[in-house]
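Asks: the following block contains a protein sequence and its predicted model.
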Amino acid sequence: MVNIRSLDPSASPLDYYGSELRRLREAAGLGQSQLGGIVFCTGSLIGQIETAKKVPTRDFSERLDAALMTGGFFTRLVGLVLRSQLPTWFQPYAEMEAKAAYISTYQCQLVHGLLQTPAYARAVLGVEHSELLDEMVAARVERQRILERDHPPVLWVVLDEAVLHREVGGREVMQMQLAHLLSFACASWVQVQVLPFEAGEHAGGMGSFTVLRLDDNPDILYTPSYGHGHMTADPQAIRQRSVGYSRLQATALSVEQSAELISRVMEERYGHGGVA
């Protein structure tokens, strides 16, 4: 039976997407199954998206725009829909991150979200969010699109060496993740350094943090915590962390040495001959 549940388009980006899909589909004189056949999915999926029970993907949105000749409407809208799937407490940071011209981050436990592969992100998010896993992974991948812009932000990442050795998702997932980090070697706007174990005590001892430099707004310091994060534009706090970050960069291996270490760990620990 066709689902005709009514939606309030103003309730959320997902509800708006669903209501517009239904309106434009009906205006085109197509049933759910008919449209599904055109965009290579089931009529049931069309119905689930129209009733905000399923989150659309970017690929689906692009096929939808082509089928309904909407001039890229759904492709533009899906970014807002996917960002709305991020945890509520994280959305303000994601909005500022998307506006940043320069992102400096130290990560002591995990690869930074902007550099995670979908498989790695699925393993990380699946620990506590298995019921919304597809949506949350899609939202994280969507967040990474800022690195694909014509003028992307500069992203400088310092990873603790422990990040390379912490097996997230299994050996194959880690091998793909470390290879992904190495793939940025030719991207001048992404720099990855590794803070080696032998560095001992260091300026990142209190945990991960990120400094966002914005062109038209004050800089932002973000520190994650369990179930929430803290943002501040306090100049003194930003100055202290910026100095600390410079010390981390100076203590870490060079970009070239870091790539060599990542490659070595990928082969020795996660390659075919690696330790299980």
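Replies: Done, it's in.

Asks: use CA for all of it now, contacts and neighbours both
Replies: Will do.

Asks: once you drop chain neighbours, what's closest to the spatially most central residue of the chain?
Replies: Geometric centre of the chain, nearest residue: R140, 2.8 Å, by CA atoms, centre = their mean. Nearest residue to R140 in three dimensions, chain neighbours excluded: G113, at 6.9 Å (CA to CA, 6 or more residues apart in numbering).

Asks: okay, now that neighbour: neighbour count?
Replies: Counted by other CA atoms under 10 Å, the residues lying close to G113 total 15.

Asks: structure B:
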Amino acid sequence: MTHVNVLDPGASPLDYYGYELRRYREAAGLTQKQLGAVINYTGSLVGQIETARKLPTQEFSERTDAALGTDGLLTRLLGLVLRSQLPAWFQQVAELEARATEICTFQTHMVHGLLQSPSYARAVLGAVDRGNLDDRTAVRLARQRILGKEEPPVLWAILGEAALRQSIGGPAVMREQLARLLSFADDLRVNVQILPFRAGAHAGLTGSFNLYRFGSDPAIVYTEGYGKGHPTANPATVRDCSLRYDHLQAAALSLTDSTDLIRRTMEERYGEQQL
């Protein structure tokens, strides 16, 4: 266990989490195996998390906080830990999402990450790389924690109709994903509109983009390429994309009609008879 002794809490949020976990466990006079028995995990897993070799989960953090009397420290650290595991070029986006008061996103062919179901996220992430897929999926889904904050951002999501029809992961996965979109139908802070094929030429033909607005800071536009992101607060770009978004909202179906199309597509294209 030499690695445990040299663990540097300043090396990363994951190392800090492991350091604090070990410190609280030892203060409680428990071995890794004993703590594992209390929280219904293996001692080996406790050791892997303590040495920053395994990502903690929400459930692990909550159980450990309760067992060790940490006043919720590990659960509070979890968001920072998981955000630090995102690709370096994407970490700034997660920070923008966490700070924004309003998020406007237009996606041409895929459901935005903040709205993805677990199986859909896993299918997307595993399309070209299946390595470490469980942890990568957990990290992506952790971004959705912002929707459950005491004061969550208002999210406007315009999805091209292709996002409903591109069968990612198969019919069962798509049915789960569309059901997740429908679950937001009565949420005034999460608004999903569909841009139908029949809209023809539209203001978003150049591609997907996100617009982040904040309480006092300038708005930021974010676009993405392969392996890199492009955030900008350039006023001209922000004005242009804001205008484009207004036109996209005008061309998209209403919230009610969008819900009807999502439900109809789920039943007709991904119904149980096709599973």
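Replies: Good, I have the coordinates. This one's a predicted model, so the numbers in the text were calculated from it and none came from an experiment.

Asks: on that earlier part again, for the residue nearest to R140 of structure 1, list the residues it contacts.
Replies: Contact analysis of G113 of structure 1 by CA atoms under 8 Å, 6 or more residues apart in numbering lists A121, R140, Q144.

Asks: quick check: which element contains the first one?
Replies: What that stands for is A121 of structure 1. helix 118-125 (DSSP states H and E).

Asks: got it, and Y222 of structure 2?
Replies: strand 220-225.

Asks: now do the helices in structure 2.
Replies: 2-5, 13-27, 32-39, 43-50, 58-68, 73-84, 88-99, 118-125, 133-142, 162-165, 171-182, 235-251, 255-269 (DSSP state H).

Asks: which one of the ones you listed lies closest to L195 of structure 2?
Replies: helix 235-251 (6.7 Å; CA to CA).

Asks: so which bits of the strand holding Y222 of structure 2 are buried?
Replies: I220, V221, Y222 (16 or more other CA atoms under 10 Å).

Asks: now render those residues as CSV, adding distance to R23 of structure 2.
Replies: CSV is the format used below for the buried residues of strand 220-225 of structure 2 (distance: CA to CA, whole Å):
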residue, distance to R23 of structure 2
I220, 40
V221, 42
Y222, 40
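
Asks: nearest to A251 of structure 2, of those residues?
Replies: V221 (20.6 Å).

Asks: please name the nearest non-neighbouring residue to that closest one.
Replies: According to CA to CA, 6+ apart, the nearest residue to V221 of structure 2 is L211 (4.6 Å).

Asks: let me know whether the one you found touches I220 as I believe.
Replies: Yes - with contact defined as CA atoms under 8 Å, L211 of structure 2 counts as touching I220 (5.8 Å).

Asks: overlap in contacts, the two.
Replies: Residues touching both L211 of structure 2 and I220 by CA under 8 Å, 6+ apart: V238.

Asks: outside of stretch 72-92 of structure 1 itself, list whatever touches it.
Replies: 13-14, 17, 55-58, 61-62, 64-66, 135-136, 138-140, 142-143, 227-229.

Asks: just the buried residues of those.
Replies: 13-14, 17, 55-58, 61-62, 64-65, 135-136, 138-140, 142-143.

Asks: so which of the helices of structure 2 is nearest G204 of structure 2?
Replies: Here helix 235-251 is closest among the helices of structure 2 (CA to CA), at 6.8 Å.

Asks: re earlier: elements contacting the helix holding A121 of structure 1?
Replies: helix 133-143, helix 171-182 (3 or more CA pairs under 8 Å, 6 or more residues apart in numbering; DSSP states H and E).

Asks: by how much does it deviate from structure 2 on average?
Replies: Compared with structure 2 after the fit, helix 118-125 of structure 1 shows a mean deviation of 0.8 Å (mean CA distance after the TM-score superposition for structure 1).
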